[in-house]
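Peer 1: here are the coordinates; sequence isn't available:
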């Protein structure tokens, strides 16, 4: 689980300072304020560690099949209002299960440009407990490796350049001896934490009328959720307890959202084609023929049960096309599944209903402010600004931002004033009518 994130001169952010990440973290705010950039920073590192090129420092994307995002070039990532050196930095902390060889650590890295315009690491730092490993870029692409608080580097040279942002070369590991073993374990833990990110974006595919299932279990859903149906087919048809829990979990939440009574997989004749049938009020309908909200929320529900235990699930606008009650129930999904399956949710949302239900869940003591964090993001000139929402034990916000979710109180006040004025006008009119 990620426990801290910090960005400097990255996209909309000049400086975030340390952001505490909890089992359920909610990002709210205005459009184009910088909420998505927070999620994208970790996705950038995820696609870097998954790059086939070991020598790459940062994979800004471009491979439409394998990359999560195409970030463009260095100037597209660098904050437009930067001052000083043309560098940006990403930093995070994580906590792994107690059984892991390295169960907590920190990663920090600053990036600049080389003479060819490519992205290169300027200063790389990873640490755990009382151990610290640092690689600093010198002249002509050489790097110095410094261990703990030693005053002199262990070695210098191009061969000490960090790989995929999270590790040093095999040659450097050998050079470090026993310290190299510690660094190797730490780098592996950082890599696994990033690989355990599961992401679902705001744009999801429309459903088909039927699907081919080749009796395989998908490895991932895809950022647009296009493999969610394959996961549900495997869950319904592979006849194992572990698989069945996915479609059972999805069906349970569809019922709680009051959008369906049951989700069923039906084979079309003896073919390899199957359809998803939605049951509601004794009516059966193909997924294609029901409201778009069900097909859009299916990947959200599926990913909650499909993601491996210990994963970090990142969601953008999970509430899209859902009615208010269903949006509210999503908050219950995140809280309950986070506890049941030991997964972390980082959610970017515009839903007032989702937020209000989170407040209620805190008031009910179904989750505490220790396990939930909410942030309001807004623009201040060219830079994004973050405000941690301070909630008491009853879910009440102590530092309510101006214009947060519109002006509901102002709307109610105006409606009441207009109703009173209208009533006075009617009484005055009726009083002038001859009896």
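Peer 2: Received the coordinates, thanks. Keep in mind it's a predicted model, so treat the numbers as computed, not measured. Numbers count the residues shown, from 1 in each chain.
Peer 1: going by C-alpha atoms from here, please, whenever you check contacts or count neighbours.
Peer 2: Fine.
Peer 1: residue boundaries of the helices in the chain?
Peer 2: Taking DSSP state H as the criterion, the chain carries its helices at 35-49, 74-77, 170-175, 178-195, 228-237, 241-256, 292-306, 324-341, 352-363, 408-431.
Peer 1: now these as TSV including mean neighbour count and distance to residue 374?
Peer 2: Output for the helices of the chain, formatted as TSV (neighbours: other Cα atoms under 10 Å; distance: least, Cα to Cα, whole Å):
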stretch	mean neighbour count	distance to residue 374
helix 35-49	21	12
helix 74-77	16	25
helix 170-175	15	40
helix 178-195	19	22
helix 228-237	23	28
helix 241-256	18	23
helix 292-306	22	20
helix 324-341	18	12
helix 352-363	20	9
helix 408-431	11	20
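Peer 1: check it against this one:
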């Protein structure tokens, strides 16, 4: 597990050491630094996958399939830390694991370049364990929208087990693994009809929308797959009356990649999530946190950017109910102090309470209520 991320001269951070846990929530106002944390991980992953991270004369690839950060000018912090003896600043990303291993990549700033040349880097052989291709998922905020079909990529969905940054390979992954047994006990849903992967996906999706079921099927003759929903009699529909995602709404389709990512996670997996609450009602947002706690109990590490107090409270309830330990959680509240991102870290206690409640930290409900009662 990665227990600390260190950033220097990277976007919102002049210099920061950010503790991480099996489940880490990144909260705060817009443009306060939350996305920069996820982007640091994704930047390393993108550079590794493109073989630039370890190659001779390689560097950090700012623009690729996972993330597009622009040029060096776009990622350099405004109030830079200078390194003596170097004509340009270094942009650095460091990782520390729970086993005490330290990894660091420092790249030379170049304003107009989108591949920043490495000045120093950890040994390639030693760091490959951090970048296991089959134990990484990144789902950004703009995930797959309801559509009549989705791509069928054997290499991504089956070969690598990667759902795609937008979750575009989720349906094909689900189609292929539908009948595979779910072996991880913490992830099994007690109401699943069988121990097949698809039935557990359906059971967890029913936490978000009671009565829903789904099917993922191949479209003959073309490289595409189809997703359909049924509702077991809810609202007058039967499970045989299949509905296209375009006739159901955004919430279920947006949530599906997150459910599949969590249920497919195993020991050592790293899951990066942006706004898992998007298009979900409050109950669904809270249940999503329950699923994230289950994935952590199965050995995965999740780093989650969220604006939802329901996700936070769902995590607190998971701790209170014994689904996970308080020490396996970290909550970071990001706020701006001039040019620098400031991080406040309230702790979750074993009873689900918080050690403190910083100003601006999910307090809008109370602020609005005070105004209504005034």
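Peer 2: Yes, it's here. On a predicted model such as this, the values are computed, not experimentally measured, just so you know.
Peer 1: re the thing from before, for residue 206 of structure 1, find the nearest of the helices of structure 1.
Peer 2: Of all those, helix 292-306 sits nearest to residue 206 of structure 1, with 6.9 Å by Cα to Cα.
Peer 1: packing partners for that closest one?
Peer 2: Here helix 292-306 of structure 1 touches strand 197-200, helix 228-237, helix 241-256, strand 312-316, helix 324-341, going by 3 or more Cα pairs under 8 Å, 6 or more residues apart in numbering; DSSP states H and E.
Peer 1: onto which residues of structure 2 does it map?
Peer 2: The aligned range for helix 292-306 of structure 1 in structure 2 is 250-264, by TM-score structural alignment.
Peer 1: still on that earlier bit, can you put the helices and strands packed on helix 292-306 of structure 1 in CSV and add distance to residue 297 of structure 1?
Peer 2: Formatted as CSV, those follow (distance: least, Cα to Cα, whole Å):
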stretch, distance to residue 297 of structure 1
strand 197-200, 11
helix 228-237, 10
helix 241-256, 9
strand 312-316, 11
helix 324-341, 9
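Peer 1: so what's the residue opposite residue 343 of structure 2 in structure 1 once aligned closest to, chain neighbours aside?
Peer 2: In structure 1, residue 343 of structure 2 lines up with residue 386, judged by TM-score structural alignment. In space, and not counting its chain neighbours, residue 386 of structure 1 is closest to residue 377: 4.6 Å by Cα to Cα, 6 or more residues apart in numbering.
Peer 1: you'd agree that neighbour is up against residue 383?
Peer 2: No - applying Cα atoms under 8 Å, one finds residue 377 of structure 1 not in contact with residue 383, separated by 10.5 Å.
Peer 1: what residue of structure 1 matches up with residue 92 of structure 2?
Peer 2: Aligning on TM-score structural alignment places residue 92 of structure 2 opposite residue 89 in structure 1.
Peer 1: that match contacts residue 13, correct?
Peer 2: No - using Cα under 8 Å, residue 89 of structure 1 is not in contact with residue 13, being 10.5 Å away.
Peer 1: who has more neighbours out of the two?
Peer 2: Remark: of residue 89 of structure 1 and residue 13, residue 13 carries more neighbours, 28 against 21, as counted by other Cα atoms under 10 Å.
Peer 1: now do the contacts for the more buried one.
Peer 2: Contacts for residue 13 of structure 1 (Cα atoms under 8 Å, 6 or more residues apart in numbering) come out as 7, 34, 79, 383-385.
Peer 1: swap in 7 Å and give it another go.
Peer 2: 7, 79, 383-384 (Cα atoms under 7 Å, 6 or more residues apart in numbering).
Peer 1: and what of residue 214 of structure 2?
Peer 2: Taking Cα under 7 Å, 6+ apart, we find residue 214 of structure 2 in contact with 202, 228-230.
Peer 1: next, give me the two most distant ones among those residues.
Peer 2: Longest span within the contacts of residue 214 of structure 2, Cα to Cα: 202 and 228, 12.0 Å.
Peer 1: not counting sequence-adjacent ones, nearest residue to residue 36 of structure 1?
Peer 2: residue 348 (7.0 Å).
Peer 1: from residue 341 of structure 1, how far off is the one you found?
Peer 2: Using Cα to Cα, to the nearest Å, residue 348 of structure 1 is found at 21 Å from residue 341 of structure 1.
Peer 1: now do residue 12 of structure 1
Peer 2: The spacing between residue 12 of structure 1 and residue 341 of structure 1, counted by Cα to Cα, is 33 Å.
Peer 1: over to residue 262 of structure 1?
Peer 2: Going from residue 262 of structure 1 to residue 341 of structure 1 by Cα to Cα gives 23 Å.
Peer 1: residue 401 of structure 1 too?
Peer 2: From residue 401 of structure 1 to residue 341 of structure 1 the distance is 33 Å (Cα to Cα).
Peer 1: then residue 237 of structure 1?
Peer 2: 23 Å.
Peer 1: same check, this time on residue 180 of structure 1
Peer 2: 34 Å.
Peer 1: again with residue 185 of structure 1
Peer 2: Going from residue 185 of structure 1 to residue 341 of structure 1 by Cα to Cα gives 25 Å.
Peer 1: between residue 89 and residue 13 of structure 1, which contacts overlap?
Peer 2: Shared contacts of residue 89 of structure 1 and residue 13, defined by Cα under 7 Å, 6+ apart, are found at residue 7.
Peer 1: centroid-nearest residue for structure 1?
Peer 2: By Cα atoms, centre = their mean, structure 1 has its centre lying nearest to residue 314, at 2.1 Å.
Peer 1: my read: that residue touches residue 343, true?
Peer 2: No - using Cα atoms under 7 Å, residue 314 of structure 1 makes no contact with residue 343, being 10.6 Å away.
Peer 1: need the residues touching each of these two.
Peer 2: By Cα under 7 Å, 6+ apart, no residue touches both residue 314 of structure 1 and residue 343.
Peer 1: would you mind listing the buried residues in stretch 260-269 of structure 1?
Peer 2: Neighbour counts over stretch 260-269 of structure 1 (16 or more other Cα atoms under 10 Å) mark 260-265, 267 as buried.
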